[in-house]
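Asks: this one's sequence-less:
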């Protein structure tokens, strides 16, 4: 099975690629800087940006994927999640729109998108303190973009999974807890390790159980 990864040079994206390859599948990664990824057997790297629909088409022309995983996140002035965003306001929305367009051209039917707890309907289930923090900080711009990206994906007619982990952390925990009702009950300090999120994204692409849902996950 072949996957196309959008955002594969990011911290979560690289873990997604590793998990796909370990499972014996193949990957095409569309990245701005090919040198940001290590060459590996089963990995094809295409230079480009998902903000350019012709670059997305080039990635599909290399080898048509069976499914697409998007792990994009807003580019910020520093590594702090509260730093000012320097990417375009609709970076995730426009990227997903371009991917959806080309998926339809090539007859690819499934897309799995990494979002964040608080996107879409899960906003109302977040603890009040978190909602206040996000709404009064630069994080709100990311949530607005996530919400616009959700509309592009949900309205596409494609099969989708919108994965919404709470606060990503750098631990090696792999067990995942899924929260019903859009994450109702997730605590203020809820978190999910990147590696567990990466594995969940791949499993969501391979299996049908999460199709057309937006699971909220923690460890």
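Replies: On my side now, so go ahead. Not measured: the values here are computed from a predicted model. Numbers count the residues shown, from 1 in each chain.

Asks: can we go C-alpha only for contacts and neighbour counts from here?
Replies: Fine.

Asks: for residue 69, what are its contacts?
Replies: Neighbour list for residue 69: 3-6, 111-114, 201-202, 205 [criterion: CA atoms under 8 Å, 6 or more residues apart in numbering].

Asks: the same query, at a cut-off of 7 Å, please.
Replies: 4-6, 111-113 (CA atoms under 7 Å, 6 or more residues apart in numbering).

Asks: start to end distance for stretch 14-30?
Replies: Taking CA to CA, to the nearest Å, stretch 14-30 runs 12 Å from one end to the other.

Asks: which of the contacts of residue 69 sit farthest apart?
Replies: For the contacts of residue 69, the maximum inter-member distance is 11.8 Å, found between 4 and 113 (CA to CA).

Asks: where along the protein do the strands fall?
Replies: Along the chain, counting by DSSP state E, strands occupy 2-6, 26-31, 43-47, 67-70, 110-114, 159-165, 168-169, 177-179, 192-193, 216-218.

Asks: got TSV for these, with distance to residue 129 too?
Replies: Shown next, in TSV, are the strands of the chain (distance: least, CA to CA, whole Å):
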stretch	distance to residue 129
strand 2-6	32
strand 26-31	36
strand 43-47	41
strand 67-70	29
strand 110-114	23
strand 159-165	18
strand 168-169	18
strand 177-179	19
strand 192-193	19
strand 216-218	18
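
Asks: got another, please set it beside the one above:
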């Protein structure tokens, strides 16, 4: 009962979230969906980031009997009326990849000047027990869309997310700097403020 499951098979997310959890909650064993191949793909049919996080966390918690943590996150671009939003991972359609998604975004923004390239990464992180108890954290990281990819770290839209305060993209940051600023880090820190009581109740329930 010192194990949780991250409701994702995305290696980048698992690596990033595992590092954050190790920093903020030492001793916790973190597994991912790759450790439970029988679960399969969980359709993200929600209309909001919170809907999708809840769908994934509850499905994994009930399938494994463990506390599950899911996040749903995406890039929200002002000039695109909030797109790609909840469709960030599949923005370029069937067979979407990070590279194809970034290319489609840059094409959509090709005529947009810097003052109007504002955007933010949004994240909702939700922990759920098999019985349906929930804990939720939110995070937002504001910046603008770069004109071309820069940097080789990170994943997703990181190469074109420009942090104006640090004057670099998310893909140019080392992991420690990124985790201290990112939407996912902020959401996790908010989640963990309520974690002690949530974890206590979860352990009591699961150990009965």
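Replies: The structure has been received and is ready for your questions. All values derive from a computational prediction rather than experimental measurement.

Asks: after superposition, what's the TM-score here?
Replies: Remark: TM-score between the superposed chains equals 0.39 [TM-score structural alignment, normalised by the length of structure 2]; 125 aligned residues with a CA RMSD of 4.7 Å.

Asks: coming back round to it: relative to residue 169 of structure 1, which of the contacts of residue 69 of structure 1 is nearest.
Replies: The closest of the contacts of residue 69 of structure 1, once distances to residue 169 of structure 1 are taken by CA to CA, is residue 113, at 18.5 Å.

Asks: that closest one: neighbouring residues, count only.
Replies: 26 (other CA atoms under 10 Å).

Asks: so it touches residue 159, yeah?
Replies: No: between residue 113 of structure 1 and residue 159 there is no contact under CA atoms under 7 Å: 11.1 Å.

Asks: buried sites along the helix or strand harbouring residue 206 of structure 2?
Replies: When elements are assigned from DSSP states H and E, residue 206 of structure 2 belongs to helix 195-207. By neighbour count on 16 or more other CA atoms under 10 Å, the buried set for helix 195-207 of structure 2 is 195, 198-199, 202-203.

Asks: mind putting those residues in CSV, distance to residue 184 of structure 2 included?
Replies: Below are the buried residues of helix 195-207 of structure 2 laid out as CSV (distance: CA to CA, whole Å):
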residue, distance to residue 184 of structure 2
195, 16
198, 19
199, 20
202, 23
203, 25
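
Asks: most widely separated two among these?
Replies: So, these by CA to CA: farthest apart are 195 and 203, at 11.7 Å.

Asks: other SSEs contacting the lengthiest helix in structure 2?
Replies: With secondary structure taken from DSSP state H, structure 2 has its longest helix at helix 49-64. Helix 49-64 of structure 2 sits against strand 67-77, strand 118-128, with contacts defined as 3 or more CA pairs under 7 Å, 6 or more residues apart in numbering; DSSP states H and E.

Asks: how close does the residue nearest to residue 134 of structure 1 when sequence neighbours are not counted get to residue 195 of structure 1?
Replies: Counting by CA to CA, 6 or more residues apart in numbering, the nearest residue to residue 134 of structure 1 once its immediate chain neighbours are dropped is residue 140, at 5.4 Å. Computed as CA to CA, the residue 140 of structure 1 to residue 195 of structure 1 distance reads 25 Å.

Asks: can you check residue 56 of structure 1 too?
Replies: Residue 56 of structure 1 is 26 Å from residue 195 of structure 1, by CA to CA.

Asks: ok, now residue 47 of structure 1?
Replies: Separation of residue 47 of structure 1 from residue 195 of structure 1 (CA to CA): 25 Å.

Asks: those two: which has the busier surroundings?
Replies: Comparing residue 47 of structure 1 with residue 195 by other CA under 10 Å, the one with more neighbours is residue 195, at 25 against 15.

Asks: would you mind confirming that the more buried one makes contact with residue 17?
Replies: No: counting by CA under 7 Å, residue 195 of structure 1 does not reach residue 17; the two are 11.0 Å apart.

Asks: ok so, going back, list just the nearest of the contacts of residue 69 of structure 1 to residue 95 of structure 1.
Replies: Residue 95 of structure 1 has its nearest neighbour among the contacts of residue 69 of structure 1 in residue 6, at 8.8 Å by CA to CA.

Asks: any idea how far the closest residue in space to the closest one that isn't next to it in sequence is from residue 105 of structure 1?
Replies: The shortest distance from residue 6 of structure 1 to any non-neighbouring residue, by CA to CA, 6+ apart, is to residue 70 (4.7 Å). With distances taken as CA to CA, residue 70 of structure 1 is found 18 Å from residue 105 of structure 1.
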